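> Quick one: sequence plus predicted model below, questions after.
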Amino acid sequence: MLSLIRPALVLTFIFTALTGLAYPFAMTGLAQALMPYQANGSLTVQNGKVVGSDLIGQAFTTERYFHGRPSATSTADPNDAAKTVDAPYNAASSSGSNLGATSKALAEAIRDRAAVYGQGPAPADLVTASASGLDPQISPASALIQVPRVAAARGIAAERIAQLVQDHVEKRNLGFLGEPRVNVLALNLALDTLRP
C-alpha cells in the first residue's frame, strides 16, 4: 500500500510545484518583462495619477463628456444583501442584463436610451448593454452622434470635436479583425485638452 501512496504524493508535490508555483511565476515574470503595460492592467495615467484602464469603461454622465455603452453590472445593495443595485462598469461583477428579446423591460430601456439621441435611429451600442457590461469603446457612429451635445456643452465648434473623434478612431486589429472603435476614456481625456 505504501508503495502506491508514496509515488502519488511525490507526483502531487512535483506537479503542484511546477503548475502551481514555477509556471505562474515564470509567466508573470515574462509578462512583466515583455509587456508591462498590459500585464499591469493597461492603466491610463494622467499627471501621475491612475484615471482608468483602457480595458474597462467608465460611467461618464455629464453633457460635457462622451458617454460609453450602457452597462448592466450591479452590486449588492448596502441596505439589503439579498438585493442588488445598479453599479455601472463594476469590474467585480461583469455581467449582462440577462433580459431576453421579448422582455418589456429591455424594450423600454432601449426606447428610453434611444430617445436621448433624437428622432433618427441611434447606434445599437448606445442603446444596448454588452454581455460583459464593461466595454470601454463605442463605434465611431456612436461617438459622432454625441458631437452636437458635447460641442454645445463645452462651447467648442462641432467640427473640432468631430475631428477629435476621427483622430481617436482605432482601426480593425490586423486590418480585418473586429470593427473600428473609439476608446471613450482616451477621447474624453483628449477632449479636456481642447480650449474654446
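Yes, it's here.
> okay, CA-based contacts and neighbour counts for the rest of this
OK.
> what about the longest helix in the chain?
Longest helix in the chain by number of residues (criterion: DSSP state H): helix 2-15.
> Name the next helix or strand downstream of that one, please.
Per DSSP states H and E, helix 2-15 leads on to helix 23-34 as the next helix or strand towards the C-terminus.
> can you pull out the strands in this structure?
43-46, 49-53, 74-77, 80-86, 137-138, 169-170, 181-183 (DSSP state E).
> Presented hereafter is structure B, for comparison with structure A:
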Amino acid sequence: MGKATDRTLAKNIANRIDEILQKTGMTVAGLAAFTKVGASSLRSYQRGSLPISVETVFKICTPLAIPLTDFFDFHQPLRIDVDKLTKLQTFRSQSLSASSGYFQEEKKHFVSKPTSTGRKRERDYIAYIIFHTDYFATPRTVAQMLTDFAHEHDLHLESGRLYELLKKYVGTALKRRPVLRVKNDESTSKRTIFLYSKA
C-alpha cells in the first residue's frame, strides 16, 4: 500500500478519525465493525500513515449521517447526533451486551479480569484477552489457544465453541490467516489451519 504523502491532509484525516471515536464513544474495532472499514486500515488513517480514498470516507460518514462536505471542512467540528442514530444505538446495545469491546465505556469497565460465570464468562474472557492483553500480538492457532486459555485463565473450551467466540472479532479486532500444518516429521500436511492475530 502507498504511504500518505500530504502530511497536512493526513493529519487532518487522523484528527477526524479521533474526533469520530471521541464523539461516538466507539473504539477503532467498533468503528470498523459499524462502518465495514478494516480495523488495520482505520488504525493507519488514525496514525496518518496511509492515504484514504473518498469512497472510504463515504463508508465512514454514511452510517453516522456526516455529510462529506462537513468531514472535509477541517476548520469546523463535526456534528454527530448519536441519540438520533438508531442503527448506532442498536449496535451499541448489542455490543455492550455481547462484551465485544467496541465501545470505550466497555473497555473502562473491563480492565480487570471478568468475574462472570457460564457462557457469559467465556464471552467476557475472550474479549478481555483480545483487548487487554498482548496475547494476539503473536499469531496463534486454535489448538494453542485451547491449551493456553485452560492453563492461564482456567477457561476450558471445545474447539467449536472457541471458533464461534472468535468469529465476530475476525476482520475487526483480529486477523485470520490460513496456513498449512507442519507434521512432526517436518513434512507439510494438506490440512489447513488458521492463525489468529491482532488486526
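Received it, and whenever you're ready, just let me know what you need. What you are looking at is a predicted structure, and each value in this text was computed from that prediction instead of being measured.
> what's the TM-score for these two chains?
After superposition, the two chains reach a TM-score of 0.27 (TM-score structural alignment, normalised by the length of the first structure), with 87 aligned residues with a Cα RMSD of 5.3 Å.
> ranking the strands of the first structure by burial, who's on top?
strand 137-138 (a mean of 25; mean count of other Cα atoms under 10 Å).
> Check which element follows the strand or helix carrying Tyr125 of the second structure along the chain.
If you go by DSSP H and E, Tyr125 of the second structure is part of helix 118-132. The helix or strand immediately downstream of helix 118-132 of the second structure is helix 142-153, counting by DSSP H and E.
> buried residues in that next one?
Val142, Met145, Leu146, Asp148, Phe149 (16 or more other Cα atoms under 10 Å).
> nearest to Arg121 of the second structure, of the residues you listed?
Arg121 of the second structure lies nearest to Phe149 out of these, by Cα to Cα, at 12.5 Å.
> how much space between that closest one and Ala143 of the second structure?
10 Å (Cα to Cα, to the nearest Å).
> cool, and Ala39 of the second structure?
From Ala39 of the second structure over to Ala143 of the second structure the distance is 25 Å, taken as Cα to Cα.
> Lys108 of the second structure too?
30 Å.
> Can you tell me the SS state at the nearest residue in space to Leu180 of the second structure that is not next to it in sequence?
Using Cα to Cα, 6 or more residues apart in numbering and skipping residues adjacent in sequence, the residue nearest Leu180 of the second structure is Thr192, 4.7 Å away. Classification of Thr192 of the second structure using DSSP: H, G, I helix; E, B strand; the rest coil returns strand.
> which residues sit in contact with Thr192 of the second structure?
By Cα atoms under 8 Å, 6 or more residues apart in numbering, the contact list for Thr192 of the second structure reads Pro178, Val179, Leu180, Arg181.
> Among the residues you listed, which one lies nearest to Leu88 of the second structure?
Closest to Leu88 of the second structure, out of all of the contacts of Thr192 of the second structure and judged by Cα to Cα, is Pro178, at 32.5 Å.
> Contact partners for the closest one?
Thr192, Ile193, Phe194, Leu195.
> How about the contacts made by the third one?
So that's Phe194 of the second structure. Thr141, Val142, Arg176, Arg177, Pro178, Val179.
> Spatially nearest residue to Gln46 of the second structure, not counting backbone neighbours?
Ala14 (4.2 Å).
> where's that neighbour relative to Tyr125 of the second structure, distance?
In terms of Cα to Cα, Ala14 of the second structure sits 31 Å off from Tyr125 of the second structure.
> and those two? which has more neighbours close in?
Taking other Cα atoms under 10 Å, Ala14 of the second structure and Tyr125 do not tie; Tyr125 has more neighbours (23 against 20).
> Name the residues of whichever helix in the second structure runs longest that come out as buried.
When the second structure is parsed with DSSP H, its longest helix is helix 7-24. Going by neighbour count (16+ other Cα under 10 Å), the buried part of helix 7-24 of the second structure is 9-18, 20-21, 24.
> Let me know the next secondary structure element after it.
Assignment by DSSP H and E places the next element after helix 7-24 of the second structure at helix 28-35.
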